[in-house]
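Trainee: Just the structure for this:
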Amino acid sequence: MVNQFILKEFGNRIRFLRNEKNLSQEELSFITGFHRTYIGMIERGERNISLTNILVFAKAFELHVDELLDFRKSNSKLSFKDYQFKKDD
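Mentor: This next block holds a predicted model:
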């Protein structure tokens, strides 16, 4: 499923940034106020987080939102050609 692919790419981006700053999930949880298990679920692509939580991550990593969502900086395989709109069945 394409949406799952996007969630995994976002999770990979969060993990990449966390590792780049040498932070554990627990340390990132203290910075963001999110539970450690929630961060793990995001990193594994199991959670579709809200825009407000995306902003919390951007602030935690001292990035603008567009920089946080720039998956190219974490060697992502995401491409807009891979995204498909949800179709009603």
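
Trainee: hey, let's count contacts and neighbours off CA atoms from now on
Mentor: OK.

Trainee: so how far is the strand or helix carrying residue 19 from its chain's centroid?
Mentor: Using DSSP states H and E, residue 19 falls within helix 2-20. In terms of C-alpha atoms, centre = their mean, to the nearest Å, the centre of helix 2-20 is set 4 Å apart from its chain centre.

Trainee: Another sequence for comparison is provided below:
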Amino acid sequence: MTETDSKDIDPYLRRRLADHVRRLRSEKGISQESLSVQCGFHRTYVSHIERAATNITLDNLQKLASGLGVDPAELLVG
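Mentor: Predicted structure coming up:
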């Protein structure tokens, strides 16, 4: 799949993930900066995730869930 092809895919899961990450982070009172440090990410990467502007890997999904203290499935299912 090329970069162009990925733009044709419905970003539903990325938007769902973005909404859940933003909500959980807010509920826990964690800043993007703090979450990024806990996960080993750059702060802008967390921002991209919360704006559904990036396609996260499963490894990073697991790191993100760990940083938020939830099961990775909760980030997609809510």
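
Trainee: start and end residues in structure 2 for the helix or strand following the helix holding residue 19 of structure 1, please.
Mentor: With elements assigned by DSSP H and E, the helix or strand that comes after helix 2-20 of structure 1 is helix 25-32. Counting by TM-score structural alignment, helix 25-32 of structure 1 pairs with residues 32-39 of structure 2.

Trainee: By neighbour count, which bits of that stretch are buried? Give me those.
Mentor: By 16 or more other C-alpha atoms under 10 Å, the buried positions in stretch 32-39 of structure 2 come out as 32, 35, 36, 39.

Trainee: Look up how far residue 39 of structure 2 lies from the first one.
Mentor: Spatial separation of residue 32 of structure 2 from residue 39 of structure 2 under the definition C-alpha to C-alpha, to the nearest Å is 10 Å.

Trainee: Next: residue 66 of structure 2.
Mentor: Residue 66 of structure 2 is 8 Å from residue 39 of structure 2, where distance means C-alpha to C-alpha.
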